[in-house]
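> give the three-dimensional model of this entry:
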Amino acid sequence: MTIPSGTLRERAVYIAALEDAVSEAIAPANRGDLSSLINLFAKSQKQAFLRSLGLSEQVLSETRRAQVILAAIADKLQQNQLGSVQEKCQKSESFAAILFDIASQRFQEIANDIKLSVQNLLSDAAVFTIAAPVGDRRSHYHRYQVVETAKQLGYFANLRNYHTWIQLVINIETSVTVLLSFHVLGHEYRGLLICNACAYHRDNGEEGEPTISDLQPLTDSPFQFSYADESENLIPRFQKWLEDVIVTGLEYWNKSI
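Coordinates of the predicted model:
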């Protein structure tokens, strides 16, 4: 028989209960009492059971704690990923702002060159540029032209997340517009931007409303760029692409005269 472990008081209680039981076994007539010993062992078993339950609750608590930690880690990873995508998009947009300024300045130079070349021939020549940078209330303009150009070039133009544009308008003999549009490539925005270019005629319809006709892309390959580009390579690559677009746009105007 194993003596229950515990304090000195618990051992004294056990010895007293054991003496009662021995008296019952040796001299039944003395009417010894086994109940004290039975109660003592029952109490000991109950305490052991409770300790066992306590261990289970501890394990359960640790499991729940692990689940909470794992959930926190997953949330942190998600936030890091979102932050990473946001940083990529911001970097791409900073590149887009640089290219936008380059294109705006170059379009203005072309507009000035055109006006100088015809100033002795036409007195009413109207050549000008219009630009909608980031945050401009007109950024949603020209959706039809941009989307139609993207369809002809075989990609999806996402104007929801980012869109800026520049126009070169030439009103000489006829009205021709060259349009550059910076926007997101594809349905999901992860830092990949694109610039497409088109030219079209803008005429007055039967009811006086302006209509667009003969819309044509000015390049077979729109200009793509992303956060992974380096500005020292990106800028000259864009400038070359832009010059090709301008030449093609002037040829489009020349054919319309």
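
> every contact and neighbour count from this point should use C-alpha atoms.
Noted.

> now Leu153: how far from Pro222?
Plainly put, Leu153 is 8 Å away from Pro222 if you go by Cα to Cα, to the nearest Å.

> which one's more surrounded, these two?
Using other Cα atoms under 10 Å as the criterion, Leu153 and Pro222 rank with Pro222 on top: 19 against 15.

> so what's the more buried one closest to, chain neighbours aside?
Sequence neighbours aside, Asn196 is the residue nearest to Pro222 in space, at 4.8 Å (criterion: Cα to Cα, 6 or more residues apart in numbering).

> in the helix or strand harbouring that neighbour, what counts as buried?
Per DSSP states H and E, Asn196 falls inside strand 192-204. The neighbour-count check on strand 192-204 (16 or more other Cα atoms under 10 Å) flags Leu192, Leu193, Ile194, Cys195, Asn196, Ala197, Cys198, Ala199, Tyr200, His201, Arg202 as buried.

> close enough to count as contact, the fifth one and Val184?
No: no contact is recorded between Asn196 and Val184 when judged using Cα atoms under 8 Å, the distance being 10.7 Å.

> quick one: the helices in the stretch 51-200 of the chain?
With helices called from DSSP state H, counting those that start in this stretch, the stretch 51-200 of the chain shows them at 143-153.

> which parts of it are strands?
Ranges of strands in the stretch 51-200 of the chain, per DSSP state E, counting those that start in this stretch, are 126-132, 157-172, 174-185, 192-204.

> please give the structure of this sequence too, so both can be compared:
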Amino acid sequence: MDGDAESYYFRRQIIEMAKLHDYYANCDNYKSWTRVVVYAEKIFEIVFSIHGYGHSNNGVMVVSGFTFEKIPSEDGSESTDAKPCNQDLFQFNYLEEKESIKKRFNDWLDESITFALAEWQRTIA
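Reported below is the predicted structural model:
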């Protein structure tokens, strides 16, 4: 996504999550994200971002997940309050076996989506 019109999307939230988890989100060499948007009375988003871990190019990547609501204000802006989807980040590196990464990631993603949907349910209750 670097260099395109969407490369800055979610930058603030990605940095917020990095600070919360006490690391530097390195988006210099690689950054990508995907999201699920739930349109209801309010717009609720679940975002997963993949990027480098730390200041150097050390071969460690991390996936962070967060949720937020878009709540329109009277002046036309939207306020967001990002919350993590998981207590932990998902970390992997180039030395780890692909199958191990996939298994761990699937477990982490299941837990993260469950938490995110519970957060959405809380917002509509």
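
> what does the TM-score come to for these two?
The TM-score (TM-score structural alignment, normalised by the length of structure 2) is 0.91; 123 aligned residues with a Cα RMSD of 1.4 Å.

> hmm, back to that, in structure 2, what residue corresponds to the residue nearest to Pro222 of structure 1?
Counting by TM-score structural alignment, Asn196 of structure 1 lines up with Ser64 in structure 2.

> can you find the partner of Gly54 of structure 2 in structure 1?
In structure 1, Gly54 of structure 2 lines up with Gly186, judged by TM-score structural alignment.

> contacting residues around its match?
Gly186 of structure 1 is in contact with Tyr155, Phe156, Ala157, Asn158, counting by Cα atoms under 8 Å, 6 or more residues apart in numbering.

> from what I see, the first one and His187 are in contact.
No: using Cα under 8 Å, Tyr155 of structure 1 makes no contact with His187, being 10.0 Å away.

> got the buried residues for stretch 38-53 of structure 1?
Of the residues in stretch 38-53 of structure 1, Leu40 count as buried by neighbour count, 16+ other Cα under 10 Å.

> which bit of structure 2 covers it?
Mapped onto structure 2 using TM-score structural alignment, stretch 38-53 of structure 1 spans no residues at all.

> next: stretch 227-234 of structure 1.
Taking TM-score structural alignment, stretch 227-234 of structure 1 hits residues 94-101 over in structure 2.

> now stretch 147-158 of structure 1
On structure 2, the counterpart of stretch 147-158 of structure 1 by TM-score structural alignment is residues 15-26.

> in that stretch, what's buried?
In stretch 15-26 of structure 2, counting by 16+ other Cα under 10 Å, buried: Glu16, Met17, Ala18, Tyr24, Ala25, Asn26.

> cool, and stretch 220-240 of structure 1?
Counting neighbours by 16+ other Cα under 10 Å, one finds that the buried residues in stretch 220-240 of structure 1 are Pro222, Phe223, Gln224, Phe225, Ser226, Tyr227, Ile235, Phe238.

> pretty sure the last one is touching Pro222, no?
No: using Cα under 8 Å, Phe238 of structure 1 makes no contact with Pro222, being 10.4 Å away.

> let me see the contact set for the aligned partner of Glu45 of structure 2 in structure 1.
Matched to structure 1 by TM-score structural alignment, Glu45 of structure 2 sits across from Thr177. Contacts here follow Cα under 8 Å, 6+ apart; on that basis Thr177 of structure 1 touches Gln167, Leu168, Val169, Ile170, Ala199, Tyr200, His201, Arg202.

> and for Val62 of structure 2?
For Val62 of structure 2, the contact set (Cα under 8 Å, 6+ apart) comprises Ile50, His51, Gly52, Tyr53, Leu89, Phe90, Gln91, Phe92.

> a markdown table for the residues you listed, including distance to Phe10 of structure 2?
Listed next are those as a markdown table, based on distance: Cα to Cα, whole Å:
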| residue | distance to Phe10 of structure 2 |
| --- | --- |
| Ile50 | 12 |
| His51 | 12 |
| Gly52 | 15 |
| Tyr53 | 17 |
| Leu89 | 17 |
| Phe90 | 18 |
| Gln91 | 20 |
| Phe92 | 22 |
